[in-house]
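Predicted model and sequence follow; I will ask about them next.
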Amino acid sequence: MYTTAICPYCVAAKNFLKSKGQAWTEVRIDLDPAEREKMIGKARRTSVPQIFVGDTHVGGYDDMIALHRAGKLEPLLAGASA
């Protein structure tokens, strides 16, 4: 998950994933401009958070919640931890 320190959606995404018992790797793009460029290259977006489950780009917080509501996030998370 690509994040910055002052991003409320990043905090919400981490809290949601924590409530699901998930672990993640956080990449702070505000601390490393090279990581920001890498994120833009992978996600084709400049906003944070940008959430990946394995190699699958989920999108931002709203995208993740929409996937959850559609019943598609949990199978994706289960596949990533398998």
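That came through, no problem. In this text, all values refer to a predicted model and were calculated from it rather than measured experimentally.

For the rest of this, base every contact and every neighbour count on C-alpha atoms.
Fine.

in which helix or strand would I find residue 42?
Secondary-structure assignment from DSSP states H and E places residue 42 in helix 33-43.

for the chain, what spans make up the helices?
8-19, 33-43, 61-69, 73-81 (DSSP state H).

Residue 24 contacts residue 1, doesn't it?
Yes - using Cα atoms under 8 Å, residue 24 is in contact with residue 1, at 6.9 Å.

Which one's more surrounded, the two?
residue 1 (22 against 12; other Cα atoms under 10 Å).

next up, a second structure to put side by side with the first:
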Amino acid sequence: MHKVTVYTAGNCCYCHMAKDLLRRKGAAFEEIDLTGRSDLRADLRARAGGRHTVPQIWIGSVHVGGCDDLFDLERSGKLDALLAQTTSAS
């Protein structure tokens, strides 16, 4: 099964908004808190093609991007399908 991964930091309101949307969708996710972790920030930059802002979200192997990108997927009706792929894949 693919997983949802969300890189976050401290009191980031965009991180909270993204996690709240995922929870409302019933999506379980792994949260990686970057607060005070320069080693994990370096990992994020490498994995996200240089992006370093949070949140950064992956659904399975798909890099969704940040909070705005996640909400754009929701508005376009594509988020549910992407999340459904994570639960139907094995």
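Looks like it came in fine. What you are looking at is a predicted structure, and each value in this text was computed from that prediction instead of being measured.

what TM-score do we get after superposing?
After superposition, the two chains reach a TM-score (TM-score structural alignment, normalised by the length of structure 1) of 0.93; 82 aligned residues with a Cα RMSD of 1.0 Å.

quick one on the thing from earlier: which bit of structure 2 covers the helix holding residue 42 of structure 1?
The aligned range for helix 33-43 of structure 1 in structure 2 is 38-48, by TM-score structural alignment.

any idea how far the most centrally placed residue in structure 1 lies from residue 32 of structure 1?
With distances taken as Cα atoms, centre = their mean, residue 51 lies nearest the centre of structure 1, 1.8 Å away. For residue 51 of structure 1, the distance to residue 32 of structure 1 equals 17 Å [Cα to Cα, to the nearest Å].

For the aligned residue in structure 1 for residue 68 of structure 2, grab the count of nearby residues.
Using TM-score structural alignment, the equivalent of residue 68 of structure 2 in structure 1 is residue 62. Per other Cα under 10 Å, the neighbour tally for residue 62 of structure 1 reads 14.

From what I see, residue 59 of structure 1 and residue 47 are in contact.
No - Residue 59 of structure 1 is beyond contact range of residue 47, at 9.5 Å (criterion: Cα under 8 Å).
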